[in-house]
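Enquirer: Provide a 3D model corresponding to the input given below.
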Amino acid sequence: MRFGGIVLATALALGACSSSDPAPIEPQRSATTPTPTATAPPMPDQARQDSPEGAAAFVKHYVDVFNYAAATGDVEELTRLSAPTCEGCQSYISLYRDTYAAGGYFKGADWTIGDLRLQEERSVTYATTLVKADPGPYRESSKEPEQVSSGKDNQVSFALQRSATAWQVTQIGLGAVQ
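Expert: A predicted model of the protein is given here:
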């Protein structure tokens, strides 16, 4: 599940060609396999700016990349935008990578963010927002049955730090909606 644990094992099914097949047949892609043309959302220019507006645009972009990683299992861009020390970020990265490696998937339940409240403290910018997630089907691995996530709303805070050239998420905090 989206807010759940890590997947245990990887399973692959291979088909064999019979002697009547003159050439190998490419396996059909399932809904759980990212298409080769799928790419992470491009970062908007505003999300590169060292300003409050740039920080807000970066958070919106981060959530777009987060949703892309959940839908495809491609965590490369999410990893680049997340600090290695961000435990929440690394948990999601591992969850998505391991789920897809095990033949699992996430469908729907994308995060949709509301208005952002920004607060700057020393070298950290905090962006807090209401995140809505609709219920969506998921499968932890090819060996597990499909389930449906609860799809609840959470208040989420992102801690951002800026290097000389880019923003990065250093912490994600989830809180219940009051």
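
Enquirer: okay, CA-based contacts and neighbour counts for the rest of this
Expert: Will do.

Enquirer: secondary structure element for the residue nearest to the spatial centre of the chain?
Expert: By Cα atoms, centre = their mean, the mean C-alpha position of the chain lies nearest to Phe66, the distance being 3.0 Å. Secondary structure assignment for Phe66, by DSSP states H and E: helix 52-72.

Enquirer: Who are the packing partners of the following helix or strand past that helix?
Expert: For helix 52-72, the succeeding helix or strand toward the C-terminus, using DSSP H and E, is helix 76-81. Under the contact definition 3 or more Cα pairs under 8 Å, 6 or more residues apart in numbering; DSSP states H and E, helix 76-81 sits against helix 52-72, helix 87-101, strand 167-176.

Enquirer: Next, the structure of the following sequence, for comparison with the previous one:
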Amino acid sequence: MSFVRRVALTSLAPLLLLGACAEDKPDPPAAEPTSSPPSVTASAAEPSASAEPTLPPEAEGTGPEAAEAFVRHYFAVANYAQASGDARGLRSLGTDKCIACQRSAQAVEDIYKRGGQVVGGDATVDDVRVTNPQNGSRPQSTWVEATVTNAEQTVSGSGKLDGTYPAATVRMYFELIPVGDRFRVTQWGQK
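Expert: Predicted structure coming up:
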């Protein structure tokens, strides 16, 4: 079994986690809980695949609450990209240095360019924890951990990723940096 297929089969969303394996997995700082509500379905919090989600007001800014809302928004945009094949919004949420972001967007685009599709796999985000390290290589970074559950997903027309993937739940980390008055993702992966 190929490395990419193995990652897809054991990860939460095959398209989202394709690129995560390419990055070194740092040790994110321990996260402190925020005062967030316990669970939000990213797809329910944002418009369906017929309209690309827009950045909600609570995700604007660079504080801990904005970081949490930004990660939830990231998954709403990922849900949209997987359902529609339009990954431009997903690309715009990551920096050029976010390998996982770029590869995930590319995987979605490649499937749809080949005439394929992705059915299901919507993410639900729970237990979000935010921390702001004061000392480190990038002190401006904000680390976010979240439990992410994806519904069953079927990929067709992609070749190597074709198949049905069972629902799964994983703990993920995100490193966010402020760019202007909002965050962008510099890396993410499975904890």
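
Enquirer: Drop the TM-score for these two in here.
Expert: Taking TM-score structural alignment, normalised by the length of structure 1 as the basis, the two superposed chains have a TM-score of 0.73; 144 aligned residues with a Cα RMSD of 2.2 Å.

Enquirer: ok, and the closest non-adjacent residue to the residue in structure 2 that the residue nearest to the centre of structure 1 lines up against?
Expert: When structure 2 is aligned by TM-score structural alignment, the residue opposite Phe66 of structure 1 is Ala78. Of all residues not flanking Ala78 of structure 2 in the chain, Leu90 sits nearest, at 6.1 Å (Cα to Cα, 6 or more residues apart in numbering).

Enquirer: What residue in structure 1 is paired with the one you found?
Expert: By TM-score structural alignment, Leu90 of structure 2 lines up with Leu78.

Enquirer: so who does the match of Phe66 of structure 1 touch?
Expert: When contacts are counted by Cα atoms under 8 Å, 6 or more residues apart in numbering, Ala78 of structure 2 touches 16, 87, 90.

Enquirer: just Cys89 of structure 1 next, same as before
Expert: Contacts of Cys89 of structure 1 (Cα under 8 Å, 6+ apart): 82-83, 169-172.

Enquirer: Under the alignment, what does it map to in structure 2?
Expert: In structure 2, Cys89 of structure 1 lands on Cys101 (TM-score structural alignment).

Enquirer: Can you tell me how far its match is from Pro33 of structure 2?
Expert: Applying Cα to Cα, to the nearest Å, the value for Cys101 of structure 2 to Pro33 of structure 2 is 25 Å.

Enquirer: Does Ser149 of structure 1 touch Glu140 like I think?
Expert: No - using Cα atoms under 8 Å, Ser149 of structure 1 is not in contact with Glu140, being 11.4 Å away.

Enquirer: what residues do the two have in common as contacts?
Expert: Common neighbours of Ser149 of structure 1 and Glu140 (Cα under 8 Å, 6+ apart) are Met1.

Enquirer: Fine by me, thanks again.
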